[in-house]
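J.: what shape does this take:
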Amino acid sequence: MPDGASGSPFPVLLREDRGAVATLALNRPAARNGLSLSLLDALHSELEGIAADSTVRCVVIRAEGPVFCAGHDLKEITAHFGDPDGGHAFFSDSMARCARVMQAIPALPQPVIATVQGLATAAGCQLVAACDLVIAAEEARFCTPGVEIGLFCSTPAVPLSRAVPRKAAMEMLLTGEPIGAEEARRIGLVNRIVPRDVLDEAAAELAAGIAGRSAFAVQLGKRTFHRQAGLPLEEAYALAAAAMVENLLAEDAAEGIGALLEKRAPEWRHR
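T.: A predicted model of the protein is given here:
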């Protein structure tokens, strides 16, 4: 999809499939990969297609250029301050489209890995926090700086507050100060830190490892993980126990247990 916000003829989102891994690359480097409506729509469209594609077993989200994502496209937003309604309709539509993408990521059957090479700010940090796993370059930075311009990052706070301890999230939201990759890992926003020149290779290796597992077990596990996280303890255990029973009755569980006992590699049927 071309970039309607800037008039660029280049697609705002690139996709590359290698084996069972689909890689989506934000491709608005000149606009610091800002989440324009065209980019949000392209992301949602690709995620919808991937959700229905059983040949894809893991997804990587990366970005072209030095910045991972600078959040919403502020030029696109400010262009609507002069609308008859002050921009209300456009802003509501923008937030709804963004929320649709951010909810599609945890709802996706396949695990999603974010690879962050540089700055991830505001809704860009939101995108990172929404992903299942995060690999960051040593120089990556993360922040929710909306408070500095009178615009509290309320929507980025949703996945951020679910990814890191609440007080850590509030400090990021109230100060707007960037944190480095090491601090992001310490609070749980980042899983792994690697040198920039091996970032894509590290992500590909992690994704391939996940894609090599039973797709049935991984997808059931991801779905159960996200569902139980918001439940009271007793309900969470009931949900998880039912998922374990469902998993034990699957062909791949019998194959995996048999392979372990027979000291051989399992042959997954993904069911």
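
J.: contacts and neighbour counts: CA atoms only from here.
T.: OK.

J.: and A89, helix, strand or coil?
T.: What DSSP: H, G, I helix; E, B strand; the rest coil gives for A89 is helix.

J.: er, R213 I mean
T.: R213 - assigned by three-state DSSP - is coil.

J.: how about the helix or strand harbouring G49: buried residues?
T.: Here G49, judged by DSSP states H and E, is contained in helix 37-51. Going by neighbour count (16 or more other CA atoms under 10 Å), the buried part of helix 37-51 is 37-44, 47, 50-51.

J.: alongside the first, I'd like the structure of this one:
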Amino acid sequence: MSNDLLLRTDEDAIATLTLNAPASLNALSDAMLAALKAEFGRLSEDKGIRVVILKGAGKAFCAGHDLKEMQRGREAEDKGRAYFFDLFARCAEVMQMIPALPQPVIAEVHGIATAAGCQLVASCDMAVAAEGTRFGVNGVNIGLFCSTPMVALSRNVPRKIAFEMLTTGQFIDAARGCEVGLINKSVPAESLATETRALAGIVAKKLTDAVKIGKRAFYDQVEMTRAEAYDYAAQVMVENMLWRDTDEGISAFLEKRQPDWA
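T.: Here you go, the predicted model:
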């Protein structure tokens, strides 16, 4: 399923979503946020999809919020206060849908990923970027501190790196993004689609329910104390161990054969 702003193609249990507003560098306009929310909602119920790839059409991955649209929001009697509250709440909802999806989501990044576009990369479970891609939370350069992108960024990279990016507005490249943990791989531009697809293909071959329970547990446990996380993770492991397909997977490994997963 697709619309003009957000294209979707499915192949080999992998859904590829393409932000399709190249003229605005795939800005997260009101319409784009609505399209993402709707598609993520559909994916959450789609048991045939095991991995999601998120990419951008044209010269860039995503340049963040649509500043022209935001400026029009100021024309309201309250100077945009209600609109801005609603906008950032809708954006936060979409960002939080990504880790909540049962499928791992991989960002395929090129060109630039700035402000809320960088937030989008940081919200994905994994990311592969073309060499030379630039990442920034550069709102401070126009007098707008990237407070909401900060939430995702500061949960991906070390605090001092995040704070430097937020307060200087300076960009980092893909190599540096890989060093600090914002992305998983920096690859030649001509290999970007192939490398991203290869990573998605590896994950897609795993036991779907194991990846699903593991993704949920991953995000749950990082918000807990260490002791709470171990208690919780042990419960998840027990549940996982009792599955028929896990029993089959272990037996197949011991018997040096491919598992017969239902």
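
J.: chain neighbours aside, what residue packs nearest to the alignment partner in structure 1 of Q96 of structure 2?
T.: Aligned by TM-score structural alignment, Q96 of structure 2 pairs with Q103 of structure 1. Once flanking residues are discounted, Q103 of structure 1 sits nearest to A130: 7.8 Å by CA to CA, 6 or more residues apart in numbering.

J.: contacts only, for the one you found.
T.: Residues in contact with A130 of structure 1 (CA atoms under 8 Å, 6 or more residues apart in numbering) are 102-103, 105-106, 159-160, 163.

J.: now with 7 Å?
T.: With contact set as CA atoms under 7 Å, 6 or more residues apart in numbering, A130 of structure 1 has these partners: 102, 105-106, 159.

J.: can I get those residues in CSV with secondary structure?
T.: CSV is the format used below for the contacts of A130 of structure 1 (three-state DSSP):
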residue, secondary structure
M102, helix
I105, helix
P106, helix
P159, helix
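
J.: which one of these sits in the busiest neighbourhood?
T.: For the contacts of A130 of structure 1, the largest number of neighbours (other CA atoms under 10 Å) sits with M102, at 25 neighbours.

J.: not counting residues beside it along the chain, what's closest to that residue?
T.: Using CA to CA, 6+ apart, the nearest residue to M102 of structure 1 is A130, at 6.1 Å.

J.: what number of residues lie near I161 of structure 2?
T.: Neighbours around I161 of structure 2, by other CA under 10 Å: 12.

J.: aligned partner of it in structure 1?
T.: Match for I161 of structure 2 (TM-score structural alignment): A168.

J.: give me the mean deviation of the helix or strand where that match lies from structure 2.
T.: Using DSSP H and E, A168 of structure 1 maps to helix 166-175. Helix 166-175 of structure 1, aligned to structure 2 and superposed, deviates on average by 0.8 Å (mean CA distance after the TM-score superposition for structure 1).

J.: quick one: buried residues of that helix?
T.: 169-170, 172-173.

J.: structure 2: strands as residue ranges?
T.: For structure 2, the strands defined by DSSP state E cover 6-11, 14-19, 51-56, 105-109, 112-114, 126-130, 134-136, 172-173, 185-187.

J.: now these as TSV including mean neighbour count and distance to F85 of structure 2?
T.: Converted to TSV, those look like this (neighbours: other CA atoms under 10 Å; distance: least, CA to CA, whole Å):
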stretch	mean neighbour count	distance to F85 of structure 2
strand 6-11	15	24
strand 14-19	22	24
strand 51-56	25	26
strand 105-109	27	27
strand 112-114	27	21
strand 126-130	25	29
strand 134-136	26	23
strand 172-173	18	29
strand 185-187	21	35
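
J.: could you point out which of those sits nearest A227 of structure 2?
T.: Closest of the strands of structure 2 to A227 of structure 2 is strand 126-130, at 26.4 Å (criterion: CA to CA).

J.: re earlier: what lines up with the residue nearest to Q103 of structure 1 in structure 2?
T.: Using TM-score structural alignment, the partner of A130 of structure 1 in structure 2 is S123.

J.: could you pull up the contacting residues of the closest residue to A208 of structure 1 other than its chain neighbours?
T.: Among residues not flanking A208 of structure 1 along the chain, V21 sits closest, at 6.7 Å (CA to CA, 6+ apart). Contacts for V21 of structure 1 (CA under 7 Å, 6+ apart) come out as 56-59, 207-208, 211.

J.: and the helices in the stretch 151-271 of structure 1?
T.: 157-163, 166-175, 181-187, 199-211, 215-228, 233-248, 251-261 (DSSP state H, counting those that start in this stretch).

J.: let me have those in CSV, extended by distance to C125 of structure 1.
T.: CSV is the format used below for these (distance: least, CA to CA, whole Å):
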stretch, distance to C125 of structure 1
helix 157-163, 8
helix 166-175, 11
helix 181-187, 11
helix 199-211, 18
helix 215-228, 19
helix 233-248, 28
helix 251-261, 36
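
J.: indicate which one of those is closest to Q110 of structure 1.
T.: helix 215-228 (6.0 Å).

J.: structure 2: matching residues for that closest one?
T.: Going by TM-score structural alignment, helix 215-228 of structure 1 sits over residues 208-221 in structure 2.

J.: mean per-residue distance, the matching stretch to structure 1?
T.: For stretch 208-221 of structure 2, the mean deviation from structure 1 after alignment is 0.4 Å (mean CA distance after the TM-score superposition for structure 1).

J.: can you give the distance of that stretch from its chain's centre?
T.: 15 Å (CA atoms, centre = their mean, to the nearest Å).

J.: do stretch 101-118 of structure 1 as well
T.: How far stretch 101-118 of structure 1 lies from its chain's middle: 2 Å, per CA atoms, centre = their mean.

J.: how about stretch 144-152 of structure 1?
T.: Using CA atoms, centre = their mean, the offset of stretch 144-152 of structure 1 from its chain centre is 22 Å.

J.: for stretch 16-32 of structure 2, same thing?
T.: That offset, for stretch 16-32 of structure 2, works out to 15 Å (CA atoms, centre = their mean).

J.: matching residues in structure 1 for it?
T.: Mapped onto structure 1 using TM-score structural alignment, stretch 16-32 of structure 2 covers residues 23-39.

J.: for E223 of structure 2, what are its contacts?
T.: Contacts of E223 of structure 2 by CA under 7 Å, 6+ apart: none found.

J.: and it, how close does it get to A204 of structure 2?
T.: Going from E223 of structure 2 to A204 of structure 2 by CA to CA, to the nearest Å gives 27 Å.
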